[in-house]
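S.K.: Sequence unavailable; structure follows:
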């Protein structure tokens, strides 16, 4: 664990610049164009899939993804970007792994990406430290993408930070009755809707040649919630690779996309 001593310009938009900032990993990621992505800890399969595609496309086009290392949308954003193209801001000390379920993901980010925290070695997460973490996540990004959120969720606190910092907010198009928070933001014209991922990425990419999203037929098939036997017959080799890499999970004999 080391301290960050140089001033990070993006953090001047915070209510108060961090008194201390600790890191482990590659500080050069701070110099890249950055997009912050936040959202529900229990997102729908659709939101996971779209955030996975979005973060993957951002990463392939040289854009760093910033999130909070939590379950759900955060973990999907980090994994979609790849450990070497993402910054995880923690609500605890750099030496701790919270939540424990993301231990392997955070270890990979430590090795080739960047972990940031405003908290000393050994500090355990508390309700207020999540709020502190959220402000830092929002401040680092050029804009904020909200993958999914209910109206009264903690994610909407991040939206409040973005509004105070006068950052643009983007949301995914969602079905009625789902993600009430992002639907409200779009309805009230407080957020723009991402209807085309390539078009969104092109706004921030330095290259005019945006690398298109490559459709993965196997993952598309798995989003239909097939049985394990059906997937094994259709994609015998791919199913083992996907399970090992954590792309899918097998529950009660059926395939779920992670």
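M.R.: Thanks, I have the structure now. Note that the coordinates shown come from a computational prediction; the quantities given were computed from them, not determined experimentally.
S.K.: Could you use CA atoms for every contact and neighbour count after this?
M.R.: Will do.
S.K.: How about the residue nearest the centre of the chain, nearest residue that isn't a chain neighbour?
M.R.: With distances taken as C-alpha atoms, centre = their mean, residue 77 lies nearest the centre of the chain, 2.9 Å away. Spatial nearest neighbour of residue 77, excluding adjacent residues (C-alpha to C-alpha, 6 or more residues apart in numbering): residue 55 at 5.5 Å.
S.K.: Just list the residues touching residue 101, thanks.
M.R.: By C-alpha atoms under 8 Å, 6 or more residues apart in numbering, residue 101 lies in contact with residue 71.
S.K.: So it: helix, strand or coil?
M.R.: The three-state label given to residue 101 by DSSP: H, G, I helix; E, B strand; the rest coil is helix.
S.K.: my read: the residue nearest to the centre of the chain touches residue 49, true?
M.R.: No. Counting by C-alpha atoms under 8 Å, residue 77 stays clear of residue 49, with 10.0 Å between them.
S.K.: And residue 68, how close does it get to residue 177?
M.R.: Using C-alpha to C-alpha, to the nearest Å, residue 68 is found at 26 Å from residue 177.
S.K.: same check, this time on residue 168
M.R.: For residue 168 relative to residue 177 (C-alpha to C-alpha), the value is 24 Å.
S.K.: what do you get for residue 88?
M.R.: From residue 88 to residue 177 the distance is 30 Å (C-alpha to C-alpha).
S.K.: Which one's more surrounded, these two?
M.R.: Between residue 88 and residue 177, residue 88 has the larger neighbour count (other C-alpha atoms under 10 Å), namely 27 against 8.
S.K.: Surely the more buried one is in a strand?
M.R.: Yes. Applying three-state DSSP, one finds residue 88 inside a strand.
S.K.: Comparison target below:
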């Protein structure tokens, strides 16, 4: 059943206007580390392969992939991460699975991951919806990865949002004449290159380990236990960690931030 998110998401305060959000799926993914991945609907095989490797390895290290559910890079990112490790941001109301070619993929994400929309049920695909969708995709992720993009493509708007929000932008290095939009981002010093996927992924692995290393309480809370169970486990530490912003109590469950 389509529901409305009734709490504020800190990352979205960077948006031009804080959105009203509808959702289907697992809201706990909002508490995970998130990376936004966008790109062309018609990427080359090189970009397809690297996107698949990147997203599968990131998800294996607990990173949630955020994308827009479109054909091309978006769909590859979602599939490679696995539905349970992905957030899809829709450009229509959630009563419509768009594009229809990705209907099965979107249904899978609804059941195992999370699908978000700023649009009321009944809202169809319209050109001006997608810049709004792209802003939300960028806002949710801690960084933006542009896997493939031509000059003056739709991904350029996502890059503009990331710049305004002060987020780091990463791209794959492409050959001359291919993905000229991302190559220009490198040339202009706007983006950083991902030369080695394992090295890139290790940055997030180390950060994730450092956050919970040697802390049995946080390890316990990673399973999203019931509030009452955590109170019995260590009430004093729960209250202290709430104040420190390390955990959050929501819907009578505890989540690690």
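M.R.: Structure received. Just so it is clear, the model here is predicted, and its values are computed rather than measured.
S.K.: TM-score them against each other, please.
M.R.: After superposition, the two chains reach a TM-score of 0.80 (TM-score structural alignment, normalised by the length of structure 2), with 207 aligned residues with a C-alpha RMSD of 0.8 Å.
S.K.: what's the spacing between the residue nearest to the centre of structure 1 and residue 41 of structure 1?
M.R.: 12 Å.
S.K.: Residue 165 of structure 1 too?
M.R.: 24 Å.
S.K.: re the thing from before, residues contacting the residue nearest to residue 77 of structure 1?
M.R.: Going by C-alpha under 8 Å, 6+ apart, residue 55 of structure 1 touches 65, 77, 78, 80, 81.
S.K.: before we move on, which element is it in?
M.R.: helix 45-60 (DSSP states H and E).
S.K.: List the buried residues for that helix?
M.R.: Across helix 45-60 of structure 1, burial judged by 16 or more other C-alpha atoms under 10 Å covers 47-60.
S.K.: average distance between that helix and structure 2?
M.R.: Superposed on structure 2, helix 45-60 of structure 1 shows a mean distance to its aligned partners of 0.4 Å (mean C-alpha distance after the TM-score superposition for structure 1).
S.K.: Next, the angle from that helix to strand 86-90.
M.R.: 120 degrees (axes from the mean of the first three to the mean of the last three C-alpha atoms, to 10 degrees).
S.K.: what does whatever helix or strand comes next after helix 45-60 of structure 1 rub up against?
M.R.: Using DSSP H and E, the helix or strand that follows helix 45-60 of structure 1 towards the C-terminus is strand 64-67. Residues from elsewhere that reach strand 64-67 of structure 1 (C-alpha under 8 Å, 6+ apart): 29, 32-38, 55, 58-59, 74, 77-78, 81, 85-89, 137, 140-141.
S.K.: Just the buried ones from the residues you listed, in PyMOL syntax?
M.R.: To isolate the buried members of the contacts of strand 64-67 of structure 1 in PyMOL, using 16+ other C-alpha under 10 Å:
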select buried, resi 29+33+34+35+36+37+38+55+58+59+74+77+78+81+85+86+87+88+89+137+140+141
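S.K.: show me where structure 2 has strands.
M.R.: 3-4, 22-25, 33-38, 63-67, 86-90, 114-117, 144-146, 169-171, 192-193, 247-250, 253-256 (DSSP state E).
S.K.: out of those, nearest to residue 152 of structure 2?
M.R.: strand 144-146 (13.4 Å; C-alpha to C-alpha).
S.K.: Helix, strand or coil: sort out the residue of structure 1 most remote from its centre for me.
M.R.: Most distant residue from the mean C-alpha position of structure 1: residue 233, 32.9 Å away (C-alpha atoms, centre = their mean). With three-state DSSP as the basis, residue 233 of structure 1 sits in helix.
S.K.: quick check: longest helix of structure 2.
M.R.: Ranked by residue count under DSSP state H, the longest helix found in structure 2 is helix 227-244.
S.K.: in that helix, what's buried?
M.R.: Those would be 227, 230, 238, 241, for helix 227-244 of structure 2 by 16+ other C-alpha under 10 Å.
S.K.: now for the last one: what does it line up with in structure 1?
M.R.: Following TM-score structural alignment, no counterpart is assigned to residue 241 of structure 2 within structure 1.
S.K.: what's the burial count for the residue nearest to residue 241 of structure 2 when sequence neighbours are not counted?
M.R.: Using C-alpha to C-alpha, 6+ apart and skipping the chain neighbours, the partner closest in space to residue 241 of structure 2 is residue 247 (5.8 Å). Taking other C-alpha under 10 Å as the neighbour definition, residue 247 of structure 2 ends up with a count of 20.
S.K.: who's in contact with residue 247 of structure 2?
M.R.: By C-alpha under 8 Å, 6+ apart, the neighbours of residue 247 of structure 2 are 238, 241, 254, 255, 256, 257.
S.K.: Now do it against residue 42 of structure 2, distance only.
M.R.: Distance, residue 247 of structure 2 to residue 42 of structure 2, using C-alpha to C-alpha: 40 Å.
S.K.: Over to residue 134 of structure 2?
M.R.: Residue 134 of structure 2 is 18 Å from residue 42 of structure 2, by C-alpha to C-alpha.
S.K.: what about the two, which has more around it?
M.R.: Neighbours around residue 134 of structure 2 and residue 42, counted as other C-alpha under 10 Å, are more numerous at residue 134. The numbers are 23 against 14.
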